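Engineer: Here you go, sequence then predicted model.
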Amino acid sequence: MASKAASDAAGPAAGPAAGPAGVPPAGKYLSSGVAGAAKILVVGPLGVGKTTLIGTVSEIKPLFTEAVMTQAGARVDTGGDRAKTTTTVALDFGRMTIDGELVLYLFGTPGQQRFLPAWRDLAKGSLGALALVDTRDLTASFDALGNLEDLGLPFAVAVNVFPGSPQHREDELRAALDLLPDTPLVACDARDPRSSVQALIALVRHLIHAATESS
């Protein structure tokens, strides 16, 4: 993580040829300049926008394992958008390159706590996580944040902005989510590439800082 690629990731975006915040145009293969890679989890409750965010930033065709929500599942999978008809049942996967040198392999986890065994398997080898939250129901994010703390996985929190989302001061959100002072807390729109990339860059900066502090 403390490589030149990681350091560059925390700096300004690449030149005009790059996409939002340094993300290159879509391509199947990694560029020859790639110097490092990191496995990153994207976590959060049902319907918080994990699949949307990965699809927004991925430079390759993302892998989604969406299944239609059944009536049986609806009795236990509460929360999220009531109009939502599908849910991730295994993982979402995408790839994003920052500044042409650092590749993030993004693994989206199922939002339901009943998928925790699969969740923990996906966490193996991860350097950190981006946790999405929805201010319309902050309590729905408690399980995901608790899981990250149990795993000892560094994370940043991104408040995904939905139409009509309640607005809160940062100190109020930190208190409600019981976040440590150094845990990054940012706002993002999972549908917007630049906003979503900036949330991931905030996580990368946090991981670099944590690695530097522990070295």
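Structural biologist: Looks like it came in fine.
Engineer: contacts, neighbours, all on C-alpha from now
Structural biologist: Noted.
Engineer: List the residues that contact the residue lying closest to Gly47 once chain neighbours are set aside.
Structural biologist: Leaving aside its sequence neighbours, Gly47 sits nearest to Gly80 (C-alpha to C-alpha, 6 or more residues apart in numbering; 4.4 Å). By C-alpha atoms under 8 Å, 6 or more residues apart in numbering, the contact list for Gly80 reads 45-48.
Engineer: Most neighbours out of those residues, which is it?
Structural biologist: Neighbour counts for these, by other C-alpha atoms under 10 Å, peak at Pro45, which reaches 29 neighbours.
Engineer: show me what contacts that residue?
Structural biologist: Neighbouring residues of Pro45 by C-alpha under 8 Å, 6+ apart: 79-80, 110-112, 132-133, 140-141, 143-144.
Engineer: What of Gln167?
Structural biologist: Thr135.
Engineer: For it, which three-state class applies?
Structural biologist: Judged by DSSP: H, G, I helix; E, B strand; the rest coil, the three-state class of Gln167 is coil.
Engineer: next, the one to line up against it:
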Amino acid sequence: MGSADSADRYLPDTVQESVKILVVGDFGVGKTTLIGSVSEIEPLRTEETMTQASVGVDDLAGLEGKATTTVAMDFGRITLSPYTALYLFGTPGQQRFWDLWAGLAEGAVGALVLIDTRRLEGSFEVLDQLEVRGDLPFAVAVNLFPDSRRYSESDLREALDLRPDTPIVECDARSRTSSMDCLITLVDHAFRKVSA
């Protein structure tokens, strides 16, 4: 979680390079939670309370306790070294907000696609959006909710129609260590693709 110390809000003067990552996924998969678990600053959140207007529009099956939703983006930061900072931009999951993706994707080195195996069908359109963008490397992170069914990597790869080189990792978006491991996997994959 973000630090209460105001000195931590500012980057050291030595930081000369920034890396931008998108965190994308279907509605309710844990994008806001993941960014909150790793950000060294209090994350910027654009969450709004869900109202009756979303009934019949947002699929709340399996998300009965969900009361808020991201309507623009989430933003967090991790200082990787005295010279490099990682900026995380979480996108809204609902299709009606996907026009925001184009601007958020500009300059990103890659995208971490968070999925929920309890609601796997919602990931298909998210992956289609990444394919439309074509050149943005991505990795898939399976957020393991307590009641999630586990699938083998090969079954997930086939169900999601992923290329053989697309990384798939499991994570607990609430855990800083687990979420950091997912981000490291994505960054490694993105830099390998750029180098190839």
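Structural biologist: Nice, I can see it. Computed from a prediction, not measured in an experiment: that's the story for all the values here.
Engineer: For the first structure, which segments are assigned as helices?
Structural biologist: Applying DSSP state H to the first structure gives helices spanning 4-9, 50-57, 71-74, 116-123, 142-151, 170-177, 193-214.
Engineer: Which among the contacts of Pro45 of the first structure count as buried?
Structural biologist: 80, 110-112, 132-133, 140-141, 143-144 (16 or more other C-alpha atoms under 10 Å).
Engineer: Redo those residues as CSV? Include distance to Leu151 of the first structure.
Structural biologist: CSV is the format used below for those (distance: C-alpha to C-alpha, whole Å):
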residue, distance to Leu151 of the first structure
Gly80, 25
Pro110, 16
Gly111, 17
Gln112, 17
Leu132, 17
Val133, 19
Ala140, 19
Ser141, 16
Asp143, 12
Ala144, 11
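Engineer: Spatially nearest residue to the residue opposite Leu102 of the first structure in the second structure once aligned (excluding sequence neighbours)?
Structural biologist: In the second structure, the residue matched to Leu102 of the first structure (TM-score structural alignment) is Thr84. Leaving aside its sequence neighbours, Thr84 of the second structure sits nearest to Glu17 (C-alpha to C-alpha, 6+ apart; 4.8 Å).
Engineer: Now do the contacts for that neighbour.
Structural biologist: Glu17 of the second structure neighbours (C-alpha under 8 Å, 6+ apart): 83-85.
Engineer: Give the aligned equivalent of it in the first structure.
Structural biologist: Under the alignment by TM-score structural alignment, Glu17 of the second structure pairs with Gly36 in the first structure.
Engineer: Tell me how far its match lies from His206 of the first structure.
Structural biologist: 17 Å (C-alpha to C-alpha, to the nearest Å).
Engineer: try Ala6 of the first structure
Structural biologist: Between Ala6 of the first structure and His206 of the first structure the distance is 11 Å, computed by C-alpha to C-alpha.
Engineer: So for these two, which sits in the more crowded spot?
Structural biologist: For Ala6 of the first structure versus His206, neighbours defined as other C-alpha under 10 Å are more numerous around Ala6 (24 against 20).
Engineer: Near the equivalent of Phe138 of the second structure over in the first structure, how many residues? Count them for me, please.
Structural biologist: Superposed on the first structure with TM-score structural alignment, Phe138 of the second structure falls opposite Phe155. Residues near Phe155 of the first structure, counting by other C-alpha under 10 Å, number 26.
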